[in-house]
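# What would the 3D arrangement of this be:
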Amino acid sequence: MNAKKSAGLSFEDVRRLALALPSVEDGTSYGTPALKLRGKLFLRLREDGETLVVPADNAAREYWMQVNPETFFITDHYVGYDRLLVRLPAVRETALKVIIETGWRRIAPAKLLAQHPTIGEPRP
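Have a look, this model is predicted:
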C-alpha cells in the first residue's frame, strides 16, 4: 500500500484534490502557494510549508479539532475567522478530501453550488 495515500500529504496533493473541483485555480496569498475559487481565496499553504488553511464553519472546525487535535487546529490569529488549520504531514487523504470539498461548498457562489449540488454534501 502506498503510504502517501494514507498520510503524509503535500501541497501537490492538495492541488490535485482542489483543482478537480469546478472553478478552482492556482494562485498565491501572502507570498505562499494558494488556490482560489473564481478569484476568491480558497486554500493557502502557510509559511511553514506544511500547514494548510481551509474554510470551515465553527461546528466543523470544532469537530475536526476534537477528532484529531494533532492534525487539526487553529492559532490565536484564526479564532475569529472561519478557518481550520491542517497539518499536511499528519492528515489522511480521505479526511482532506472531505475538508476541501466542504470548504469549497462554504465559499462557492450560489449559482455554482446550484450547478454542482452534491459537492461537499454530507455522505450517508
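# Every contact and neighbour count from this point should use C-alpha atoms.
OK.
# Val86 - that's part of a helix, no?
No. If the criterion is DSSP: H, G, I helix; E, B strand; the rest coil, then Val86 is strand and not within a helix.
# for comparison, sequence B:
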Amino acid sequence: MDVFYSPYLNFLRQTVEHLPAVTEKLCFETPAFYVNDKLFARIREDGETLVINTEERDKWIEEDPDTFYITDHYLKSKYMLISLSSVKQVTLKELLTRAWKNRAPKKLLKLFEENNE
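Take a look at the predicted model:
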C-alpha cells in the first residue's frame, strides 16, 4: 500500500489539526506529525500501522495486544505501534492528544488547556 493513499491518513490529519503548532513532514519517508520539531506520531511504511509516543504503552499492550504492540526496535523508547484497522477512533483520538501533550512544550500545553476548558 502506498502510505500516502492510506485510508487512515486523512483521519489522522483531521484529528491533530486542532492541536497547536502541529506540523506534518516526512520521517523515514512516511507522513509524520510533530510539535515543536518533536515527533509524536508517524504512519509506518505499510500504511496501516501508527508509531506513537506514549507513557502508558504497557497498559495499552496488556489491554489489547492485537491492536497495541511493539517490536524489538521500540523496546528502549517511549513509542508503541497501533494497528489502525482495529483501534477504535475515540481511542486513537485520545492517544494522539496524549502523545501531543507528551511532546509539547509547557507554553503550548497551557494554551491548549486554556482553549479546551
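# Please state their TM-score.
Taking TM-score structural alignment, normalised by the length of the second structure as the basis, the two superposed chains have a TM-score of 0.86; 109 aligned residues with a CA RMSD of 1.6 Å.
# Now do the longest helix along the second structure: distance to the chain's middle.
Longest helix of the second structure, by residue count under DSSP state H: helix 89-103. How far helix 89-103 of the second structure lies from its chain's middle: 6 Å, per CA atoms, centre = their mean, to the nearest Å.
# What residues in the first structure pair up with it?
Under TM-score structural alignment, helix 89-103 of the second structure corresponds to residues 93-107 of the first structure.
# before we move on, back to that, the longest helix of the second structure vs the first structure - mean distance after superposition?
Here the mean offset of helix 89-103 of the second structure against the first structure after fitting is 0.5 Å, by mean CA distance after the TM-score superposition for the first structure.
# Same question for that helix: list its buried residues.
For helix 89-103 of the second structure, a neighbour-count test (16 or more other CA atoms under 10 Å) marks Leu92, Lys93, Leu95, Leu96, Thr97, Arg98, Ala99, Trp100, Lys101, Asn102, Arg103 as buried.
# Please pull up the equivalent of Thr30 of the second structure in the first structure.
Under TM-score structural alignment, Thr30 of the second structure pairs with Thr32 in the first structure.
# so what's that match up against?
If a contact means CA atoms under 8 Å, 6 or more residues apart in numbering, then Thr32 of the first structure has Arg44, Leu45, Arg46, Glu47 as its contacts.
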